[in-house]
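Visitor: here's a sequence, model it:
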Amino acid sequence: MIAKRALKTLEYNKIIDQVAKLCTSSIGKAQIEQLIPETDFEKVVELLEEMDEGLSILRVKGNVPMGGIFDVRPHAKRAQIGGMLSSTELMEIASTIRASRILRNFIEDIQEEDDIEIPHFIERKEQMPVLTALQHEINDCIDDNGTVMDSASSALRSIRQSLRSEEAKVRAKLESLTRGANAAKMLSDSIVTIRNERFVIPVKQEYRGHYGGIVHDQSSSGQTLFIEPEAIVQLNNEIQRLKVKEQVEIEKILLDLSLKVQEVSHEIFVVVHLLGEIDVILAKAKYGQVNKCTKPKMNQDGYIRLVRARHPLISRDEAVPNTIEFGRDITAIVITGPNTGGKTVTLKTVGLCTLMAQAGLPIPALDGSELAVFEQLFADIGDEQSIEQSLSTFSSHMVNIVDILSKFDASSLVLFDELGAGTDPQEGAALAISILDEAVGRGARVMATTHYPELKAYGYNRPGVVNASVEFDVETLSPTYRLLIGVPGRSNAFEISKRLGLNESIINQAKSFTGSDRHEVESMIASLEESRRRSEREAEEAHALLEEAKALHSELESKIKAYDEKKESLEKKAKEKARKIVDDAKVEAEKVIYELRKMRENASHIVKEHELIDAKKRLDNVSPIENPVLKKQAQIRERAQVLQVGDEVKVLSYGQKGTLIEKVADQEWIVQIGILKMKLDESDLEYVKPEKQKQTVTMANVKNRNSHVKLELDLRGERYEDAILKTEKYIDDALLANYHRVSIIHGKGTGALRQGIQQFLKGNKRVKSYRYGEAGEGGFGVTVVELK
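Guide: Sure, this is the predicted structure:
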């Protein structure tokens, strides 16, 4: 298991926060926040394969339908113990089930239509329970706003009809009072309002006795009383009675639906868990898409190869990519050089990329990168000085290093930053060398940074260890942040001082104090750096030439393949046409011979001269040599021998038409094909006779005739009979306009118009099928019709 201290030190939580923001549901976000790197090789490979499938889906489809998902596990749990769910909770359950159905259909479509392998998504789709029946039962009773509909039960419909009728009576009675002769004088305002769920009118204080009844409220000034007149008290009582009855019926409906949820509560838990897992996989894929990340190859050998890797928490525009490779012959890298050069960033890049890969996340590096699955990862990075524990920087680091040395083994990745810093340089360097020897000796993969010049020679006399440094540009006096493996760091103090204007005599005197050994080491490092730069330039040039050669080779291969396919196709067509001509000739010849035999056998029939001539002519026409089709082709070839500039020709090898621009040789022409100009042999060209302009009736006339037909018909507010007539005419118009799918908007309301329209569609022979609209199409307020 990866140490929590390493996760915190490398800021792994910041990566997780970025991925969590890409989740579409609270379920996925909660799972992402609990995501920790795996240490089992098979599990890591599986996580990365799932993520790669998500990337493939996003690349092909652009997006995945994951809307309408709620964490309904608390609802299912309460239903499981016999609780009654609210209409909103039931609506969320139906929405989540519907989201799972849409996702299943989406995966099935990819499985059937698209040429991508998604076995892990298919496995989850097959594990996902089908709860469509429960969704429909809830949707039949509760609308998208969480309101129990009249259609939920016949009793509820009857109660609400009575309730609306009573409310209408009360309003009519009160409105008659507000329009009375003295109403303007006695009422503060001629309106009907509601207080304490009872209809009232605003009466001035001095006229409260005129209407009698019950006072339910008064204005802040006390000048207006909201009175329920005595004449409507009984009517209001009836309304309250119906409301209580309505609430009882609603609770009965909700309890019945809650019991149905209880029956499938376990399946709901499974659906929510699988939706969360898919959301997590897609969030990882989206992170890779947004940050231009790739899936690394994984191994169990401790081998790390990062190709142009970037620190994932640094902007792509600012981060300098580096290629880092070690773990086989070389098991440790020691990076030396001054501060602010990027040593710590390099260290964190390797650590974070390893953690991300083991958590199934893509890494910010190019294709071809490879990482190892480590059972443990330790990091001692940054200044962790503790005032509370009275520990210095050196002591704080040493406490952490002691803990690391007591736990790591050969299957560990260990990262040391500024190893041995914070104490006497000579002692610190000696400790750093000893600690590195211990870590390398146990077989761990190690990366360390240090200031100490003594460690510059460490990689030269230790097997399996290599020196590295971060490049510094003396001209600009700034680091380039490029990692140079195999080259130890230089102090550059003399060069920097010279660039900043320090007197050269002072610099020369300083150099005399450093000793000949130091001069030789610095010269060696400078030579290594120059060799490195020259090798990189040559490698880049060679790579560019190789890529150019590959592109040219690929282009030639594709052209040769296209030519062979075209040649084979033409030969096949020619053979087929020749075979057909010969077969037709045989049939016609046999027919003529049969007729001549009949004439000969019929002794009473005298064969006239013109009949013989006619038969001979028929035989000549069916001869392949004299066949009209072949004659026409021969005539075209004959005409093609006399080509002129400006003639339209067909290029036989490409099957494309072009125009003759210029004759460059005896049998060669420059031909314009679209935007391309090509030099072609005359034998590859076939003359094309210019076509006369044809006066044809374009389809635009038909389109204009039907352009007034819309893709939807709005019937809201229409009476039933008028709506049916308009629907019938609209379907006729849509068929004439060649529409295959249209939408009929009837609204939700009581559902009477919707049922009538769908009953009409069911019996219409021109209707292939119909369904309710999806969430983005209007839901149950729209019927989508497929036409034959």
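Visitor: could you use CA atoms for every contact and neighbour count after this?
Guide: Will do.
Visitor: tell me what the lengthiest helix in the chain is packed against?
Guide: Looking across the chain with DSSP state H, the single longest helix is helix 516-601. Packing partners of helix 516-601 (3 or more C-alpha pairs under 8 Å, 6 or more residues apart in numbering; DSSP states H and E): helix 609-622.
Visitor: go through the next helix or strand after the helix it packs on and flag the buried ones.
Guide: Next along the chain after helix 609-622, taking DSSP states H and E as the criterion, comes helix 628-640. Across helix 628-640, burial judged by 16 or more other C-alpha atoms under 10 Å covers Ala640.
Visitor: so what does the next helix or strand after helix 628-640 touch, helix or strand wise?
Guide: Using DSSP H and E, the next helix or strand after helix 628-640 towards the C-terminus is strand 648-651. With contacts taken as 3+ C-alpha pairs under 8 Å, 6+ apart, strand 648-651 sits against strand 656-663, strand 685-687.
Visitor: so which of those strands is the most packed in?
Guide: strand 685-687 (a mean of 22; mean count of other C-alpha atoms under 10 Å).
Visitor: now do the buried residues in the helix or strand that that one is followed by.
Guide: Sequence order places helix 699-706 as the next helix or strand after strand 685-687, per DSSP H and E. Using 16+ other C-alpha under 10 Å as the test for burial, helix 699-706 gives Asn706.
Visitor: next, the second sequence, to be compared with the first:
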Amino acid sequence: MNERVLRVLEFHKVIEQLINQAATSIGKDYASKLKPSSNIEEVTRLQDETDEASQIIRLNKTIPLGGITDIRMSVKRSVIGGSLSTEECLDVANTIYGGRQVKTFIENLEEGLPILKELVERITPLRELERQIKNCIDDHGQVMDSASSALRSIRTSIRTLEGRVREKLDSYTRTNSKMLSDAIVTIRNDRYVLPVKQEYRAAIGGIVHDQSSSGQTLFMEPKAVVDLNNQLQAARVKEKQEIDRILKELSASIAEQSEFLFENVSVLAKVDFIHARALLGNQMKASKPEMNDQGIIKMKQARHPLISFDEVVPNDIEIGDSYTSIVITGPNTGGKTVTLKMVGLCTLMAQSGLQVPALDGCELAVFKEVFADIGDEQSIEQNLSTFSSHMTNIVDIIKHVDNESLVLFDELGSGTDPGEGAALAMAILDEVILRDARIIATTHYPELKAYGYNRDHVINASVEFDVETLQPTYRLLIGVPGRSNAFEISKRLGLDEPIIERAKGLVGVDSKSVENMISSLEQSQLSAEKDYQKAHEVLLESENLREQLEKEWKQFQNKREELFKKAEEKAENAVAKAREEAEIIVDEIRKMKSNVDMKEHEWIEARKMLEEAKPSLTNKKEHQQISPKESNELQVGDEIKLLTVNQKGEVLEKVSENEYLVQVGIMKVKVKRKDLQLLGKPKQTFEKPVATIKGTNYHVKTELDLRGERYEDALLKLEKYIDDSLLAGYPKVSIIHGKGTGALRKGVQDFVKNHPNIASSRPGSSGEGGSGVTVIEFR
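Guide: As a prediction, this is how the structure comes out:
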């Protein structure tokens, strides 16, 4: 990627923010070298890496990267035979421990993080080397007595000698205190001495090691402790030699594991780098973009990454699908250049594996090159004017631009005669469009306002200006060219009406027509937005009314079923009571059998007649009311009973006005209408239910994409979609909510849990969209 473009779009400022998010020096080093990639497979993997780290952040967890340092130089020195210091050895042990903590943390996460888990598998624990170092060096970087038996013995000797020296010197402080400037024992040149007054030098005797600035105090080593101090010095030399030997041994052990140590550091640096990218995305309230190689950019509520969240005005931007070029017109300081830089910088960030500040569901392209001619590049040294500087850049762009390029032109054709500049701008745009590049250009020239209407794949846009407040709103209006507000602004500022009217008369007819057309477009857009809002409100009212009617209908159905159930229970009780009474009568007659001439089969026949006397109770389906039309006419698929054989079946075809072809079991027979009883209608299914919004028909699909929607709007759409899907008879549907911050996903899941007609839900599989999709199954 061209270094000048990175500088013009201020990519280095994003890198600075990224470096600040890294926890280790090795991670900061990785971040400082980040460059955009033009390979879509590499970019996709980088985005997946960042997304996995973002999942950890969304769980309110942090990768433990403390204690990890860049030990590569120390390890290299140990490999060539160098002896490391205690601090360097301790850094190696701490880095080994930190690497093991990172490995354990990521492997224990329940979430599917395939990239990070595969990455930390390369970390070797090296517990034995860590234990060896920690057994020799404490947390303060001091070699411990336990490092070796020889060191323990030497230090015991040192402590004994120090005790004897102090004991002798303490006796001097007690018995000869008047000869001392202060009754203390101190150290000079690593030897224990006393602060002796100058006049008592001969009385004390010994070696003078130092004196005070006034010369009145001499720091003397009495003869009685010279020999002990010599022994102490010799012991300290032995101590240093033993420490050097221990460090040499530790350095050799580190050198033996150098290959694993280098690999651990490399993995930890990459983990920190990935985590830093995720932290930056979280700080920017960014989301993961879907990458493509078709030059398509779609972002909703996109914000400039370097402008404060509270100050920036988010805008929707789309290019590469219906149109490949956008020409933005409008007043100065209206936000045209900010929009230009925002698209360019977001593209560079996405191609570097960074998330972009836009709503979930955004889509960005991987370009081979991003070209930008932005700002005043006038150079006094090169004797170039503003126009010449712009043209130099544009000439270079045209030499290299192709269908895999994104081109950003700021104030195209400016700095020269307006007529020639406008013509030149249109010719340059025609040439770049011919090469199928993606173009966003800003301009002041009114001639370019009509450019988008005369070219295929080109659309006009503008930045909105509030004439009432005389301030730009920074909103980008796609499809509407900017218009001059000079007359309105002048009027608001108090310029006399006659002067304004005279100026209007001097404006050409063509310019007036263009301005009137733009004004009409703006009014149409505002009117369309109002109509949409009104239609949306009516839709919500209709939804509420439908819900109320459904609730009342359900209550009516429940009440009716309850009444039928009570009636059946009452009938059952009456029949049971009658049966009991009949049984008593039959038993009494049996006892009288000897007096009555009745055979056994006659008794059985009587019992059967008694059973058949029981009234048949209707089931719920038979309670359903059937309209007169339904009682006479049958439809294909109706469930019926063939009265002549008392069997259930299904209507296959209407043969004539009073005859139907029905299937009963395995038989297909033609039957008269009078021999058929309608039991129920088949469940209606709607393959493509249609609703209308603003005069546009759309079909209910088996999936709903909520990415990029505001939270409240998304839940309203979800509720409407579930109702339509239930009417359509779908067994299951998919809700696409993306990953992002997780708020929309949680809202969808909460809604699903509380819906009475939803049986179950689950996250999508790897082939269905993973955790960015929720699959719903209906009851």
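Visitor: pipe the helices and strands packed on strand 648-651 of the first structure into a markdown table and attach distance to Glu126 of the first structure per row.
Guide: As requested, those are exported to a markdown table (distance: least, C-alpha to C-alpha, whole Å):
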| stretch | distance to Glu126 of the first structure |
| --- | --- |
| strand 656-663 | 49 |
| strand 685-687 | 58 |
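Visitor: closest to Leu275 of the first structure out of these?
Guide: Nearest of these to Leu275 of the first structure, taken as C-alpha to C-alpha: strand 656-663 at 51.4 Å.
Visitor: what residues in the second structure pair up with the helix or strand following the closest one?
Guide: Reading on from strand 656-663 of the first structure to the C-terminus, the next helix or strand found by DSSP H and E is strand 668-673. Using TM-score structural alignment, strand 668-673 of the first structure corresponds to no residues of the second structure.
Visitor: between strand 668-673 of the first structure and strand 656-663, how many degrees?
Guide: If you take axes from the mean of the first three to the mean of the last three C-alpha atoms, to 10 degrees, strand 668-673 of the first structure sits at 140 degrees to strand 656-663.
Visitor: and strand 668-673 of the first structure, how far from the chain's centre?
Guide: With C-alpha atoms, centre = their mean, to the nearest Å as the basis, strand 668-673 of the first structure stands 45 Å off its chain's centre.
Visitor: tell me what it is packed against?
Guide: Looks like strand 668-673 of the first structure contacts strand 656-663, strand 676-681 (3+ C-alpha pairs under 8 Å, 6+ apart).
Visitor: okay if I get the ones you listed as a markdown table plus distance to Thr323 of the first structure?
Guide: Shown next, in a markdown table, are these (distance: least, C-alpha to C-alpha, whole Å):
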| stretch | distance to Thr323 of the first structure |
| --- | --- |
| strand 656-663 | 48 |
| strand 676-681 | 42 |
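Visitor: which residue ranges form the helices in the stretch 101-250 of the first structure?
Guide: Using DSSP state H, counting those that start in this stretch, the helices of the stretch 101-250 of the first structure run over 119-127, 132-141, 154-178, 183-186, 208-211, 233-263.
Visitor: run through the neighbouring helices and strands of the second one.
Guide: The one in question is helix 132-141 of the first structure. helix 87-113, helix 233-263.
Visitor: let's see 7 Å
Guide: Applying 3 or more C-alpha pairs under 7 Å, 6 or more residues apart in numbering; DSSP states H and E, one finds that helix 132-141 of the first structure contacts helix 87-113.
Visitor: who does the helix it packs on touch, helix- and strand-wise?
Guide: Going by 3+ C-alpha pairs under 7 Å, 6+ apart, helix 87-113 of the first structure lies up against helix 132-141.
Visitor: what stretch of the second structure does the helix it packs on fall on?
Guide: Helix 132-141 of the first structure maps onto residues 127-136 of the second structure, going by TM-score structural alignment.
Visitor: got it, and stretch 419-439 of the first structure?
Guide: Residue span in the second structure matched to stretch 419-439 of the first structure, by TM-score structural alignment: 412-432.
Visitor: list the buried ones in that stretch?
Guide: Buried residues in stretch 412-432 of the second structure (16+ other C-alpha under 10 Å): Leu412, Gly413, Ser414, Gly421, Ala422, Ala425, Ile428, Leu429, Val432.
Visitor: which among those residues gets closest to Phe367 of the second structure?
Guide: Val432 (15.1 Å).
Visitor: what's the average distance of the helix or strand where the closest one lies to the first structure?
Guide: According to DSSP H and E, Val432 of the second structure maps onto helix 418-434. Taken against the first structure, helix 418-434 of the second structure registers an average deviation of 0.5 Å after superposition, with mean C-alpha distance after the TM-score superposition for the first structure.
Visitor: and the angle for the next helix or strand after that helix with helix 418-434?
Guide: Going down the chain from helix 418-434 of the second structure, the next helix or strand is strand 438-443, by DSSP H and E. Angle, strand 438-443 of the second structure to helix 418-434, by the same axes, to 10 degrees: 170 degrees.
Visitor: from the contact counts, what lies against strand 438-443 of the second structure?
Guide: strand 325-329, strand 405-409.
Visitor: mind listing what Glu107 of the second structure touches?
Guide: Lys117 (C-alpha atoms under 7 Å, 6 or more residues apart in numbering).
Visitor: which residue in the first structure aligns with it?
Guide: Glu107 of the second structure maps onto Glu108 in the first structure, by TM-score structural alignment.
Visitor: one more: Gly505 of the second structure?
Guide: So Gly505 of the second structure corresponds to Ser512, using TM-score structural alignment.
Visitor: secondary structure element for that match?
Guide: Counting by DSSP H and E, Ser512 of the first structure is part of helix 504-514.
Visitor: which other residues reach that helix?
Guide: Phe494, Lys498.
Visitor: now do 8 Å
Guide: By C-alpha atoms under 8 Å, 6 or more residues apart in numbering, the residues outside helix 504-514 of the first structure that reach it are Phe494, Ser497, Lys498.
Visitor: which one of these sits closest to Arg241 of the first structure?
Guide: For the contacts of helix 504-514 of the first structure, the nearest to Arg241 of the first structure is Ser497 (95.2 Å; C-alpha to C-alpha).
Visitor: pretty sure the closest one sits in a strand.
Guide: No: looking at Ser497 of the first structure with DSSP: H, G, I helix; E, B strand; the rest coil, it is helix, so not inside a strand.
Visitor: chain neighbours aside, what residue packs nearest to the alignment partner in the second structure of it?
Guide: Counting by TM-score structural alignment, Ser497 of the first structure lines up with Ser490 in the second structure. Spatially, and ignoring its direct neighbours in sequence, Ser490 of the second structure is nearest to Ile500 (7.8 Å; C-alpha to C-alpha, 6 or more residues apart in numbering).
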